[in-house]
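Student: structure, please.
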Amino acid sequence: MEEVLSLSGKNRDELEKVLDYYNGSQDDSLKLRAAKYLIKNMPGKYSLVYDVPWENHSAALYRYFDCENKESLFSEYGIPEPEKRYDLECISADYLINNIELAFEAWESHPWGKTIDFASFCEEILPYRIGNEPLEDWRGKVLASYREIDNRLRADSCMTAGQACAIVNRLLPEYSWVTYPVPPMNYSMLTATPRGTCDEMCALAMFTMRALGIPVVMDFTPSWPNRTSGHAWNSVNIGDGMYVSFMGTEYNPGEEHLGTRLRKCKVFRRTFARQDIDTVEIPSILNDPYIIDVSDKYRDTDNTATVRIDFPQDEKALYLYTFEKPFPEIIDRGIVNGSFATFEHVGGEIMYLPVYIDGGEILPASFPFMINRGKTVSFDGDLENKVKVEIDNLGLNQSMLFRMQEGSFEASNDSVFGRKVVLHEIEDIPGDSTYTEIPIASKAAYKYVRYMSPKGSSCNVAEIEFYNADGGQLTGNVIGTAGSWYSSGMTKEKVFDGDIYTYFDAPFGFQDYSWVGLKFDVPQVIGSIRYFPRIEDNRLVNDHRYEVFYWTGDDWQVILNQKPVNGKIVADLPEKGIYYIRDAKNNKESYQYFIIDNSRQKWL
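Tutor: A predicted model of the protein is given here:
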C-alpha cells in the first residue's frame, strides 16, 4: 500500500482520507478491505478526456463511417487529442467513498447478494470504472433512472442474479453496432450515444447492472479465425463460481449470441485487479496484466492438444500461435514434457503452430495442427503423400457477410407493410460458399414479401429466392429502396438476377433499414426462402497466372505456378499441406489459408 501511495504525489491526502474513513470501526472492516483493493489496483488506470462538449464528439461519430476525410472531420468539430488523467493523481476521497458505499448497499440489499462472495463482489460490483472512460457518478445516475425496476428486484426474495440480469438487459437502449473505433465512454455518454462496438455494449451493461448489484464481467476472444478483429460479450455471476454469458443490450443470459456461435481460439476475461504475469518479449495478448484465461468455462474452447516438438533446449518458453493469415497471434503457453508439448483449453477447427521466440523472432517448434472433433491432426506437408486437388477459389476477404446478421424477412398484403408478419430473423452471419435455406412455418398467403436489412448494412444481399409450399420458385415484380451506392448500378434488381457476384448496395443516406422484395400477381404461401450474402468475386480468371504457396515447415514457398483452365487449376499436392493462392497479375492473394479435403479446397 505504501508503494502505491508514494506514486500518488499531491493526491496522497485524498487516498489516505478514504483509508482513515473506514479505519476506525470494526463494522467497516470489509469496506476498508474494499478501499484497499481499489487503491492497490489503481496504478496505471486513467481517464481519456477530450476538452470538448460530448455533443461534438457524438455528432462526429455519427458521420464517421461515411466521411472520406476522417481527420478533417475531427477538426471540424474541434476535437483535440485526448488528455490522460491518472486516477492516482486526481481521484477524490469523496468519489471513492461514495462508490464504495453505493456498491456495498447494492450488494447487501438484493436477494442474490448472499450468493456472491466478497472476492467476486470486489471484482464484479465494486470497481469504480470499466475502462479508460471519464469518471462520473454513474452509480447514482443508474439508480435514479432504474429506481422502480430496482425496487421490484429488491422486493422479490426469490430473484436470482441471472433473472435480474435478463430483466435489466431488456431495458437497455438498442445499440447500433459499428466496426470503427470509438472513444472510451462513461455511462452518460453511452446512453446519449447508442452507437459503438461490442466493447461499448458490454460497458453499458456493466455500468447499469453493477450499480444494481448484479455481478457482471466482460469476456472476449482476441481474434476470430480469419478475421482482423475479435469480439467481446458479457457474463453474469449466478453464484457458486458459475457464469452465464450474454450480449449486453442484445441477448439475455442463456440465449445464443455471436460469442457462443462462432469459432474462437481462446476466451479471456477483463479484470479490475492487476494479475501477476510472465511477459512475452513481443506484442501479445499475454502481456495484458488485466485479463485472466476463462477458456475452460466455454465448451468449444476446452480442448487439449499434445504434439511433438523440436526446439532448442535452452529455450524455456513454448507458445501457441494462431496460424491464421490475417491476424496471427501468440495466445497461450505450452506445457513442455521432453519432446512433447501440451496446450490446454483451446478452440477446435482452428489452425495452430507451436512456436518459440529467439531474439524477437517467432520460430516454429513443430508442424501446424488443428483439433478436429477432439482429435489432434498434424499437417506435416509430406511431399511423398500427394492427392489430386481442384482449385477454383481465390479466397479473398469476405468482409461484408456480417451485414445480413439481424436482418429479417417480412410479408404483408399491404404495399407499405403497415401490417406485416416477420417470417424469419437472421441470427447468424451467413456463409460465403452456399445458399442459406430456411423453411417458413406460416401457412398464410401474402402478396408482398421483402428482406428488411439491419442498421448500417445498405441492404447488402446478393441473391434471394422465394419458394411456395410445393417447392416451386416464385417470381414477381421487384420492389424496394430505389437507386444504388453513388450510382454504382448495384440496384435492387441485382438480388433476383441469379448471379451471386452481383448484389444490392442501397444509395447514400439509406444505409439503415433499406429493403428489397417481390410483389406477386396473387397472394402466395411462402414455403421456404434461400439467400446468399454479398461476397467478393473469388473466381479464377483463365488468362491470369496464379501462384500456390505451401508451408514447408519453417517458411512459405511456391509449389505451383500456372494459369487455370475453365476457371480451375488441377494439380497433385501434398495431402497434409497448408496453402494460400496469389493472383500474380493483380497482386491479390487469398485472405486465409486452405487445406485439402476430399480433393477440394477447404478454407480455414
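
Student: use CA for all of it now, contacts and neighbours both
Tutor: Will do.

Student: quick check: the closest residue to Asn41 other than its chain neighbours vs Asp28, distance?
Tutor: Leaving aside its sequence neighbours, Asn41 sits nearest to Ala273 (C-alpha to C-alpha, 6 or more residues apart in numbering; 5.5 Å). Separation of Ala273 from Asp28 (C-alpha to C-alpha, to the nearest Å): 21 Å.

Student: if I look at Asp512, how far off is Tyr180?
Tutor: Distance from Asp512 to Tyr180, counting by C-alpha to C-alpha: 17 Å.

Student: between those two, point out the one with more neighbours.
Tutor: The neighbour comparison of Asp512 against Tyr180 (other C-alpha atoms under 10 Å) goes to Asp512, with 17 against 10.

Student: show me what counts as buried in the longest strand seen in the chain.
Tutor: Counting by DSSP state E, the longest strand found in the chain is strand 515-525. Judged by neighbour count using 16 or more other C-alpha atoms under 10 Å, the buried positions of strand 515-525 are 515-520, 524-525.

Student: what packs against it?
Tutor: The contact analysis (3 or more C-alpha pairs under 8 Å, 6 or more residues apart in numbering; DSSP states H and E) places strand 515-525 against strand 445-452, strand 477-480.

Student: where do the strands sit along the stretch 501-604 of the chain?
Tutor: 515-525, 528-533, 546-551, 556-562, 569-574, 579-583, 588-589, 594-597, 600-603 (DSSP state E, counting those that start in this stretch).

Student: now render these as CSV, adding distance to Ser229.
Tutor: Shown next, in CSV, are the strands of the stretch 501-604 of the chain (distance: least, C-alpha to C-alpha, whole Å):
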stretch, distance to Ser229
strand 515-525, 28
strand 528-533, 20
strand 546-551, 24
strand 556-562, 24
strand 569-574, 31
strand 579-583, 21
strand 588-589, 19
strand 594-597, 20
strand 600-603, 18
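
Student: ok, which of the ones you listed comes nearest Asn41?
Tutor: Asn41 lies closest to strand 600-603 among the strands of the stretch 501-604 of the chain, at 43.9 Å (C-alpha to C-alpha).

Student: what sits up against that closest one?
Tutor: Strand 600-603 has contacts (C-alpha atoms under 8 Å, 6 or more residues apart in numbering) with 389-391, 393, 395, 592-596.

Student: to check against the first, give me the structure of this:
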Amino acid sequence: MKTFTRLVSVFLLTAVGYLFFLSCSGREKNVPAVSILEAALQQAGENRVELEKVLFRYQIDPTDSLKYRAACFLIENMPYYTYYKGKQLDRYFTYYALLQETRGLGISPQVVADSVRHMYGPLYLDSLQSYRDIETVDSAYLCNNIDWSFKVWQEQPWGKHVSFADFCEYLLPYRIGDETLASWRESIYQKYNPLLDSLRASEVLDKEDPIVAARCLLDSIRKGGAVFTTAVPASLPHVGPEVVQQKTGSCRELTDFVVYVCRALGIPCAIDFMPIRGDENDSHQWVAFTDKYGTLYYHEFPNGVSEVRKDAMCGMPKIKVYRNTFSLNRAMQEEMQKLDTAVIPLFKDPHIVDITFPYTKNFKKELQIPKDALYKGKPRSRIAYLCASKRMDWEPVAWTEFDGKNIVFTDIQKGPVMRVATYERGRLRFWTDPFEINVSNEFHFFTPSDSVQDVTLFAKYTLRADDMFLNRMIGGTFEGSNDPDFREKEVLYLINEKPKRLQTVVQSYSSKPYRYVRYVGPKESHCNIAEVAFYTPNDTASLKGKVMGTPGCFQKDGSHEYTNVFDGDVTTSFDYIESSGGWAGLDLGIPKQIEKIVYTPRSYDNYIRSGDKYELFYCTGNKWSSLGKQLSEADSLTYKNVPRNVLLLLKNYSHGVQERVFICEDEKQNWK
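Tutor: The predicted structure follows:
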C-alpha cells in the first residue's frame, strides 16, 4: 500500500519517518546513536526526569518496543513546540462559543469579534505566559497519549493499513500547533466512536480502508453545519480540542476539529495548506487522507471527502502546497541555516514537507528564472524566495539557493503571478518584475510599457465568489400586472446574461401601464437579488410603493427578506427560503408605464459604489505608484493614461478591505 509517507517521499526527502529511524532505530554511520534524542533531553532541564520515566516505562517490556520508538519520536520533536496560557486568552476564546450562540440572529461575526475586543480590551500574545513542551510535558500526559494512540490504531479495522511511520506522524501527535495542552483523546473517542459502529458491523463496506472510515465519520458529524468566518477579535494561537467542538471559525479551527476527531478514532490524517491562494490574498488549509491504495483525498468541513485528482481543488490557482508535520524537517532546516541566518518564519524550524505535485495539473518540475530578467546587484542572502501576490505585498511561498546569477525553483504550479526576492535586513528585496508562466511555459513579465491606455473599472476585487449569485439571475423576469396576484401578467424584461456591473439598466419591453410590478427569480435561485428600481418615462427618481413579496429567508432570521430589494441598500439582498417561487415587487397605487428598470445582483460588495473614494496604483520596480484618487459618481471609474502591461490595484477608502491585483486588457479587468 502507498502511504502518506511514501507519497511525500516522492517529492521531497523529509524528516517524516526518516529522521525518526535515525534517532530510534538503525542510524546512518558516524551519527551518534542518541544524538537527536539526547539533545532534546538536554533541553528539558528539570523536566528531563519526567521524559525519562516514559522511556524507561516502555523499555521494560519487549512487547512495548514500538511504544518506546513512538516516545522517542515525540520527545525528539518536542523542543520545537510552545504554547500560551492566560486569563485574557481564555476570555477571547469565548468568541467561538458566541459565534454559535448568535448563529441565525442576524449578528455578523465581525460584530461579535468587535464586541469581544471591546469587552475585554486588546490581546497581545507577548503579554501571555508561554511554555515549552519539552520543559512542561509530564510522564502521565505523554504515556496516556501514547497508550490511547496505540489503542485506536490496533483496535480499529482500518488500522490494518496504517504503517508505523504514518502512525507516528498522523495519529500519535498529542498536539496540532501552539494550542494549550489538554488531554483530549479519550473524551473525543467516547463521544464519536459510536458513529462508526455501523461501519464496523457492516458486511458490505470496506471497513479496512481508512478513507471509508473517514467518509462515514465525516458524513455523520458534518450534518449540523458550521459557522465559517475569517473575522477574529485578535491574532490568536490554535484554540485547542475543546473550543473547536463549537465548529465555528476559519478553515484553521474547522480543520483542527476534524483532525482531533479523526486521530482520536484511529483515522490517520494530515493538514495540507497553501501559504497564499493564487488568486486571493489569504492562506487556506484542509484535511488530507489517503485510502489503502495511496490515493490522496481531501476534506473541507462541512463538505464531503473528495479525491484530489478528480476535484476542482486540483485546478485551484496556487503556487505551492505544503503538509504540516509534527516532526521537524531537519534536512530543510540544516540546508537553510547553512545558507543564511535570516530565514522567513514559514521555513524557520520547518514542520512542513512539499506536497505540491498531487494538487496541481499545471505542474513545473523546474522553474528557471531567465538571467536577463534579474535586476542588477549583488544579493546579501544566498536564499531566494518565490513570492505570491498579496494586495500590495508579496508573500514568500518557496525558496532556493541563489548565487546572484542562477535561480531555479522546483515543484511549482504555473499560472499565478509571482516575483523573486531575497530577505535582507528584515524586508524583501526584489530581483525581478512580477511575472506569470502560461501553459506553454512562456514567461510574461509585467514591466510598465511606454504606451498608455484609458481604463474603466467596475470592481476592486475579483467577483469569482459572486459567480453563484450572478448566475442565479439568468432567467429572472420583471413582470407587470393590474392583478395583485399576477394571474394575468406581462413580462417587462427577461435577464439572459450575467450582470457585469453593480447596476444594470434595461429598457422595458412594454409601454402598457401596470399598478403591480415585480422581480421573479428563476428556478433554483432563491430569488437572489439586492436592489430593483422601476422608472417611468418622465421620472428621474425611482418609483415608490407598497413592498410586496414572498416572505421567509433562507437564514430564517429576517436578515434576507424580500423587503431588502427596495431598501436602497446594495449590500442587503433577498434570499428566499425556498429555492424556487420567490419574488419581490411593488404596489404603485395606480397603473404606471415602466420605461426602464435598474437592477443590482446580490454580491459581496466589491463593485464600484457611487460616492466612495478610490485610488488606483500600478506596480513599478520596487514600489506601487499612484494614478490618482477619485470620488466615484456612478458604478464605474475611468482612469486615463494608465501604463500598459502593469499590475494594478484599486483601493476603496470608504468601504471594505478586499482588494486584488489585476490587469486591464481588451477593455476588461482580468484578476490575477
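
Student: got a TM-score for the two of them?
Tutor: The TM-score (TM-score structural alignment, normalised by the length of structure 1) is 0.72; 532 aligned residues with a C-alpha RMSD of 4.9 Å.

Student: what helices and strands are in contact with the longest helix that structure 2 contains?
Tutor: Using DSSP state H, we find that the single longest helix of structure 2 is helix 139-155. With contacts defined as 3+ C-alpha pairs under 8 Å, 6+ apart, helix 139-155 of structure 2 has these neighbours: helix 48-60, helix 65-77, helix 185-192, helix 251-264.

Student: okay if I get these as JSON lines plus distance to Tyr385 of structure 2 and mean neighbour count?
Tutor: Formatted as JSON lines, those follow (distance: least, C-alpha to C-alpha, whole Å; neighbours: other C-alpha atoms under 10 Å):
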{"stretch": "helix 48-60", "distance to Tyr385 of structure 2": "39", "mean neighbour count": "17"}
{"stretch": "helix 65-77", "distance to Tyr385 of structure 2": "26", "mean neighbour count": "21"}
{"stretch": "helix 185-192", "distance to Tyr385 of structure 2": "39", "mean neighbour count": "15"}
{"stretch": "helix 251-264", "distance to Tyr385 of structure 2": "25", "mean neighbour count": "24"}
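
Student: before we move on, what SS does Glu46 of structure 2 have?
Tutor: Following DSSP: H, G, I helix; E, B strand; the rest coil, we place Glu46 of structure 2 in the helix state.

Student: what does it align to in structure 1?
Tutor: Aligned counterpart of Glu46 of structure 2 in structure 1: Lys10 (TM-score structural alignment).

Student: wait, that match sits on Leu88?
Tutor: No: judged on C-alpha atoms under 8 Å, Lys10 of structure 1 makes no contact with Leu88 at a distance of 9.4 Å.

Student: who's more crowded, these two?
Tutor: Leu88 (25 against 12).

Student: so for structure 1, the centremost residue is which one?
Tutor: Residue closest to the mean C-alpha point of structure 1, counted by C-alpha atoms, centre = their mean, is His231 at 1.8 Å.

Student: so it makes contact with Pro222?
Tutor: Yes: assessed by C-alpha under 8 Å, His231 of structure 1 is found in contact with Pro222 at 6.8 Å.

Student: what do we get in structure 1 for Asp219 of structure 2?
Tutor: Correspondence of Asp219 of structure 2 to structure 1, assessed by TM-score structural alignment: Arg170.

Student: mind putting the helices and strands packed on helix 139-155 of structure 2 in CSV, distance to Arg644 of structure 2 included?
Tutor: CSV is the format used below for these (distance: least, C-alpha to C-alpha, whole Å):
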stretch, distance to Arg644 of structure 2
helix 48-60, 63
helix 65-77, 51
helix 185-192, 58
helix 251-264, 38
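
Student: which of those helices sits closest to Arg427 of structure 2?
Tutor: Of all those, helix 251-264 comes closest under C-alpha to C-alpha, at 27.0 Å.

Student: that older thread, which of the contacts of strand 600-603 of structure 1 lies closest to Phe496 of structure 1?
Tutor: Nearest to Phe496 of structure 1 among the contacts of strand 600-603 of structure 1, with distances taken as C-alpha to C-alpha, is Asn393, at 23.5 Å.

Student: that closest one: neighbour count?
Tutor: The burial count for Asn393 of structure 1: 18, using other C-alpha under 10 Å.

Student: need the contact partners of stretch 244-261 of structure 1.
Tutor: Stretch 244-261 of structure 1 is contacted from outside by 162, 165-166, 169-175, 201-205, 220, 231-238, 428, using C-alpha under 8 Å, 6+ apart.

Student: swap the cut-off to 6 Å and go again
Tutor: Residues from elsewhere that reach stretch 244-261 of structure 1 (C-alpha atoms under 6 Å, 6 or more residues apart in numbering): 166, 169, 172, 201-202, 205, 233-236.

Student: so which of the residues you listed is the closest to Ala59 of structure 1?
Tutor: Met201 (18.7 Å).

Student: trace that closest one over to structure 2, please.
Tutor: With TM-score structural alignment as the criterion, Met201 of structure 1 matches Leu254.
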